[in-house]
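Enquirer: Using only what follows, build the 3D model:
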Amino acid sequence: MFTPRMSNSSDTHVIESASDEQEKHQGIVGRLAETPCMRTSLLYGIGGGVVAGLGHFLFTSNVRKSAHFGFISYMIGTLATWSYCRYKWSETRMRERQMQYVLRNKLLVEGTELEKELNAHSEDA
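Expert: Below is the predicted model of the structure:
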């Protein structure tokens, strides 16, 4: 829903929607949802913790130990999944930056004498 709001900042009028204000005040849940890999890690951790806790309860019939086992499984599963996912995410991010650097330099060198020299060196190798 669009709710216009006029704000006066240096004599300019800016119309903001209600969704802009919600983005500013989304709280901890919104920040967690935006963190890369956090949503997936929490889902895997919760699922693994529930399955591990219920499985432990079926074998031991001890509620307290099963709850502890489920919680520990949740923590380990969440941390392991988050660590692995963040590692892969940062690896991909680094490759993207390297590719941007290479493409930017390729555009700067294209059509110059330096490109001919580089091509000659690559053919010799």
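Enquirer: drop to CA atoms for contacts and neighbour counts, all remaining ones
Expert: OK.
Enquirer: Strands of this protein, start to end?
Expert: Along the chain, the stretches classed as strands by DSSP state E are 6-9, 12-15.
Enquirer: Show me how far the first one is from its chain's centre.
Expert: Yep, that's strand 6-9 we're talking about. Distance of strand 6-9 from its chain centroid, counting by Cα atoms, centre = their mean, to the nearest Å, is 34 Å.
Enquirer: repeat for the last one
Expert: Here strand 12-15 shows a centroid-to-chain-centroid distance of 33 Å under the convention Cα atoms, centre = their mean.
Enquirer: Going by contacts, tell me the helices and strands next to it.
Expert: Contact analysis of strand 12-15 by 3 or more Cα pairs under 8 Å, 6 or more residues apart in numbering; DSSP states H and E lists strand 6-9 as its packing neighbours.
Enquirer: Check which helices and strands the strand it packs on sits against.
Expert: strand 12-15.
Enquirer: The structure of the following sequence is requested for comparison with the preceding one:
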Amino acid sequence: MTFKEVYKAWLPIYGSTVKESTLQIQINVIEKDILPYFENMSVDKISTHYCQTITNKWHTSYVKFHNLIGLTQRILEYAVTVLKLIKVNPMVAVIRPKRKRKLKDKVYQAPYYDAEQLEHFLVV
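Expert: The predicted structure follows:
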């Protein structure tokens, strides 16, 4: 069974657990960002190494890459627990990269004036 077939079987169950608006957003994410990498692969041929490679690509391309990992993991977990197609979910062992903060992401800290600087500022 391919990843896309598992996804199609999983979708109605997932849809019953979320609001319609959430479902539509997640369908768009899956079809745009996940299926291009997994759709024609047989689930028993998806390795942790392959999943890690894709996770690393997502990490460099998407701010919310954790959502992509989570959705992929849920679909594969359905193949493990419900469909019994594979014994282990290959996404479980993936190491999730940490997003490094960029300079612009740092929290703004207002300038602090000591008493002398404040007095000088108010006089000028």
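Enquirer: what TM-score comes out when they're superposed?
Expert: Overlay of the two chains. TM-score (TM-score structural alignment, normalised by the length of structure 2): 0.27; 54 aligned residues with a Cα RMSD of 4.3 Å.
Enquirer: Please render the strands of structure 1 as JSON lines that adds distance to E123 of structure 1 and mean neighbour count to the earlier fields.
Expert: Below are the strands of structure 1 laid out as JSON lines (distance: least, Cα to Cα, whole Å; neighbours: other Cα atoms under 10 Å):
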{"stretch": "strand 6-9", "distance to E123 of structure 1": "60", "mean neighbour count": "10"}
{"stretch": "strand 12-15", "distance to E123 of structure 1": "58", "mean neighbour count": "11"}
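Enquirer: Now distance to L103 of structure 1 too, for the ones you listed, in JSON lines please.
Expert: Output for the strands of structure 1, formatted as JSON lines (distance: least, Cα to Cα, whole Å):
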{"stretch": "strand 6-9", "distance to L103 of structure 1": "40"}
{"stretch": "strand 12-15", "distance to L103 of structure 1": "38"}
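Enquirer: those strands in structure 2, which residues are they?
Expert: So, for structure 2 - with DSSP E - there are no strands.
Enquirer: May I see the buried residues of the helix ranked longest in structure 2?
Expert: Scanning structure 2 for the helix with the most residues, using DSSP state H, yields helix 65-81. In terms of neighbour count (16 or more other Cα atoms under 10 Å), helix 65-81 of structure 2 has its buried residues at 65-66, 68-69, 71-80.
Enquirer: now swap in stretch 50-60 of structure 2 and tell me
Expert: Here stretch 50-60 of structure 2 shows Y50, C51, Q52, I54, T55, N56, W58, H59 as buried, counting by 16+ other Cα under 10 Å.
Enquirer: ok, back up a step: tell me the one among the buried residues of helix 65-81 of structure 2 nearest to T22 of structure 2.
Expert: The closest of the buried residues of helix 65-81 of structure 2 to T22 of structure 2 turns out to be L71 (Cα to Cα; 12.4 Å).
Enquirer: Against L11 of structure 2, how distant is the closest one?
Expert: Using Cα to Cα, to the nearest Å, L71 of structure 2 is found at 11 Å from L11 of structure 2.
Enquirer: Kindly report the same for N67 of structure 2.
Expert: 16 Å.
Enquirer: any idea how far the closest residue to L35 of structure 2 other than its chain neighbours is from Y37 of structure 2?
Expert: In space, L35 of structure 2 comes closest to K4 once its chain neighbours are excluded; the distance is 7.0 Å by Cα to Cα, 6 or more residues apart in numbering. K4 of structure 2 sits 10 Å away from Y37 of structure 2, going by Cα to Cα.
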